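# sharing a model prediction with you, sequence too.
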Amino acid sequence: MDAPIIPPKPRPGDRVAVVSPAAGLPGVLPLPYELGLRRLVEEFDLKPVEYPTTRTMGASPQARAADLHAAFADPEIKAVIASIGGDDQITVVPHLDAELIRANPKPFFGFSDNTNLLDFLWGLGIVGYHGASVMTQFGRPGAMHPMTAASARAALFTTGPYELAEPGRITEEIRDWADPATFEQEPATEPVPGWTWHHADRVVEGPTWGGCLEVLAGMLMADRIKEPEAYAGHVLLLETSEELPSADTVWRTLRAMGERGLLRQFPALLMGRAMAWNFEKRNDRAARETYRAEQRAAVLRALAAYAPDTLAVFDVDLGHTEPQQVVPYGGRVRVDGPARRITVHY
């Protein structure tokens, strides 16, 4: 694979596109969205620009693709930021103009269902950024988490190495985004243990690929994944969503990746701290710990069967985590087992 294209970064005062290529939830839940827009302006000195489908639920895949084309083609737009995720971005990808986007590379920020678009950019050789959506990170109640804000700022405006940190405390329970009272104070936090390392006797450095496991499963079924050798030497990013897939589901998905010959291509894995609470499954602390332990066991089972030498780090704060840290997608990361350090390159 050729050297990746790292798009030029925006500067304070620049215009950035805010798009909804997955779901137009800003039109349904405006409070976190409007708050996120204000923070982009007031705290990051950026000028957000909306598109026709940004606040439109049920917009057609063609219309959402058209918004992406407009954002990437506009020379005044210096970055593209997803409002939030969704569940059908896989239908948008076939309508994307690869040549237009390749000719106008820009930093794209998003995660969850935006795994589809991050993978599309990776296939074009363009580095994207897994994380920092408007409603979830910029629109956090009370204030942006300092760890998230520092990571997002570094990814937006700087280049070079950035060391990820362990937060010590995280937010587990989410409050109602439709209730204005939710945004009057920061969410409660709880202490958590640090990262868990597996085969940490080595250093691995390489470009990243992966994303939300449930989305990757859909991409596998739709035959959107390249031949296994295309991923050789990459660091695999995996995380699960607020849908709380069971440990059996995680195992079966990874087993399928193993049978396809994918898992053994990755010398290292960064596994996001599993979200373990939603409004339908209001797990207490013990249940949340059990859920994460069972997921970790499922991943280790898959690695033992298909990639026994892979270095793995669990409970990294990427993807559906609070706080969240931005990880480059297709950019380089250094996983230093002996030093217990993870350094990304923005």
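On my side now, so go ahead.
# switch to C-alpha atoms for all contacts and neighbour counts from now on
Will do.
# which ones are touching Arg296?
Phe314 (CA atoms under 8 Å, 6 or more residues apart in numbering).
# quickly find the element holding it.
helix 285-306 (DSSP states H and E).
# and Arg39, that's in a helix?
Yes - counting by DSSP: H, G, I helix; E, B strand; the rest coil, Arg39 is part of a helix.
# can you get me a residue count around it?
By other CA atoms under 10 Å, 19 other residues sit near Arg39.
# which residues does the closest residue to it other than its chain neighbours contact?
Distances taken as CA to CA, 6 or more residues apart in numbering place Phe138 nearest to Arg39, at 6.4 Å, with adjacent residues excluded. Neighbour list for Phe138: 35-37, 39-40, 132, 144, 149 [criterion: CA under 8 Å, 6+ apart].
# just to revisit the earlier point, and the next helix or strand past the helix holding Arg296?
strand 311-316.
# remind me what that next one packs against, helices and strands.
Contact here means 3 or more CA pairs under 8 Å, 6 or more residues apart in numbering; DSSP states H and E; on that basis strand 311-316 packs against strand 196-198, strand 268-272.
# next one for the comparison:
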Amino acid sequence: MEHDLVRPRKARPGDHIAVLSPSFAAAGAFPEIHEQAMRRLAEVTGLVPVEYPTTREVGASPAARAADVNAAFADPRVRGILAVVGGEDQITVIPHLDANLARADPKPFLGTSDNTNLHHWLWGLGIASFYGGSSQVHLGPGPAVDDIHARSLRAALLTGERLEITDPGESEDVGIDWADPRALESFGEREPTQPWDWYGPRRVVTGATWGGCLEVLQWILTAGRFRFPAEVLRGGVLIVETSEELLPAREVGWIVRALGERGVLGAVDAVLVARPPVSDFHRRPAAAERARLRQQQRDTVVDVVARYNPGAVVCVGVPFGHTRPQWILPHGGPVTVDGVQRRIFADYR
């Protein structure tokens, strides 16, 4: 069984890119970060950011936020859509979306975290997207846009090239509070990364990606929004990451186990697990404890995957989730997981 996906055509410099808040309107709550993000978005991509009525409207209704998504798909001048940030209630927006508009003019959609909902709505319509990107997190704060983020942003929106996914050598779990003026010019506390961990057979897997934020995947499955047999993911690459809610490793394992029972783990040929955040503004364990928490989550996920699919190639620690710097990855597009050379490549066509 196959699920063929349309890959939306790329934008050209000067085209419009819609900047939307389908979840939390952080652009309205912290406008200085947002405005710096819009300047940088234009500089990095050559595209013209366009805002919609709820982009800065904190507390906008699900129907109003959906109306902006629909309007962006309906506007032929818009050649890409970027989410400001995630949140926790986008699942209530999905029923208000117009599938016909998205099918009539597919456009690259970029977002992470709660935007897993939109990625799966598009995937169900047969439209590929790009998991990652958050103007309020990856463009606005700090002294500059991280190189790996800028490269994958341009590849997703403009160039469609094939890139090797590499380790940037440093990572932060959380930046400086957006209410603090220092957030405009300083990164959060960064620390050196560790080599990625590889498990499973030494073979090369190339397949279409599917997944996102584990907590949101659980909501999607509970709401019955994934109506396909797991067989449709046969030979694919599962991408999973966890949020700033800092779930204990055993709860992460429960969600991954549910994916195993659903048949997802048995269908895919490879699994990419993102480097997880293990601290936030209120909880900052010592370095040794942070390392232990990451290892605990890694061991739990690897153990569950091995129970359901010992033949899967698994790589843990890839920076595509809630930590920064962040790679944007295809969602529904091909990724090569090379378990022989221990390398990963993403195709942004």
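Alright, I've got the coordinates. All values derive from a computational prediction rather than experimental measurement.
# care to give me the TM-score?
The TM-score (TM-score structural alignment, normalised by the length of the first structure) is 0.97; 346 aligned residues with a CA RMSD of 1.3 Å.
# coming back round to it: tabulate the contacts of Phe138 of the first structure (JSON lines), appending distance to Phe266 of the first structure.
Below are the contacts of Phe138 of the first structure laid out as JSON lines (distance: CA to CA, whole Å):
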{"residue": "Leu35", "distance to Phe266 of the first structure": "38"}
{"residue": "Gly36", "distance to Phe266 of the first structure": "35"}
{"residue": "Leu37", "distance to Phe266 of the first structure": "37"}
{"residue": "Arg39", "distance to Phe266 of the first structure": "37"}
{"residue": "Leu40", "distance to Phe266 of the first structure": "35"}
{"residue": "Ala132", "distance to Phe266 of the first structure": "25"}
{"residue": "Met144", "distance to Phe266 of the first structure": "33"}
{"residue": "Ala149", "distance to Phe266 of the first structure": "29"}
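# separation between the residue nearest to Arg39 of the first structure and Leu31 of the first structure?
Noted for Phe138 of the first structure: a distance of 12 Å to Leu31 of the first structure, by CA to CA, to the nearest Å.
# rewinding a little: which of the helices and strands packed on strand 311-316 of the first structure has the highest mean neighbour count?
Of all those, strand 268-272 has the most neighbours on average by mean count of other CA atoms under 10 Å, namely a mean of 25.
# list of residues touching that one?
204, 234-240, 310-321, 335.
# how about the helices and strands packed on strand 311-316 of the first structure in CSV, adding distance to Ser20 of the first structure?
Listed next are those as CSV, based on distance: least, CA to CA, whole Å:
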stretch, distance to Ser20 of the first structure
strand 196-198, 34
strand 268-272, 24
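# which among those is found nearest to Ile170 of the first structure?
When these are compared by CA to CA, strand 268-272 sits nearest Ile170 of the first structure, at 12.8 Å.
# not including adjacent chain positions, what is the nearest residue to Thr115 of the first structure?
For Thr115 of the first structure, ignoring the flanking residues on the chain, the nearest one in space by CA to CA, 6+ apart is Gly211 at 5.5 Å.
# which stretch of helix or strand covers that neighbour?
Counting by DSSP H and E, Gly211 of the first structure is part of strand 203-212.
# average gap between that strand and the second structure?
Aligned to the second structure and superposed, strand 203-212 of the first structure gives a mean residue distance of 0.4 Å (mean CA distance after the TM-score superposition for the first structure).
# what helices or strands is that strand leaning on?
Using 3+ CA pairs under 8 Å, 6+ apart: strand 203-212 of the first structure touches helix 115-123, strand 235-239, strand 327-329, strand 332-336.
# let's see that with 6 Å instead.
strand 235-239, strand 332-336 (3 or more CA pairs under 6 Å, 6 or more residues apart in numbering; DSSP states H and E).
# which residue numbers in the second structure go with the last one?
Read it as strand 332-336 of the first structure. Aligned using TM-score structural alignment, strand 332-336 of the first structure spans residues 334-338 in the second structure.
# what comes into contact with that stretch?
By CA atoms under 6 Å, 6 or more residues apart in numbering, the residues outside stretch 334-338 of the second structure that reach it are 204-208, 344-347.
# and which of the residues you listed is nearest Glu170 of the second structure?
Nearest member of the contacts of stretch 334-338 of the second structure to Glu170 of the second structure, counting by CA to CA, is Ile344, at 18.1 Å.
# what sits against Gly200 of the second structure?
The contact partners of Gly200 of the second structure, by CA under 6 Å, 6+ apart, come to 312-313.
# in the first structure, what residue corresponds to it?
By TM-score structural alignment, Gly200 of the second structure lines up with His199.
# please, where are all the strands along the stretch 1-150 of the second structure?
Taking DSSP state E, counting those that start in this stretch as the test, the strands found in the stretch 1-150 of the second structure are 16-20, 48-51, 78-83, 109-111, 129-131.
# for those, which one sits closest to Glu164 of the second structure?
strand 129-131 (15.6 Å).
# what span of the first structure lines up against the closest one?
Against the first structure, strand 129-131 of the second structure falls on residues 128-130 (TM-score structural alignment).
# run through who's touching the matching stretch.
In contact with stretch 128-130 of the first structure (CA under 6 Å, 6+ apart) are residues 107-111, 118, 326-329.
# just the buried residues of those.
Applying 16 or more other CA atoms under 10 Å to the contacts of stretch 128-130 of the first structure, the neighbour count classes 107-111, 118, 326-329 as buried.
# as TSV, those with distance to Met257 of the first structure would be great.
Formatted as TSV, these follow (distance: CA to CA, whole Å):
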residue	distance to Met257 of the first structure
Pro107	28
Phe108	26
Phe109	26
Gly110	23
Phe111	20
Leu118	19
Val326	25
Val327	22
Pro328	22
Tyr329	19
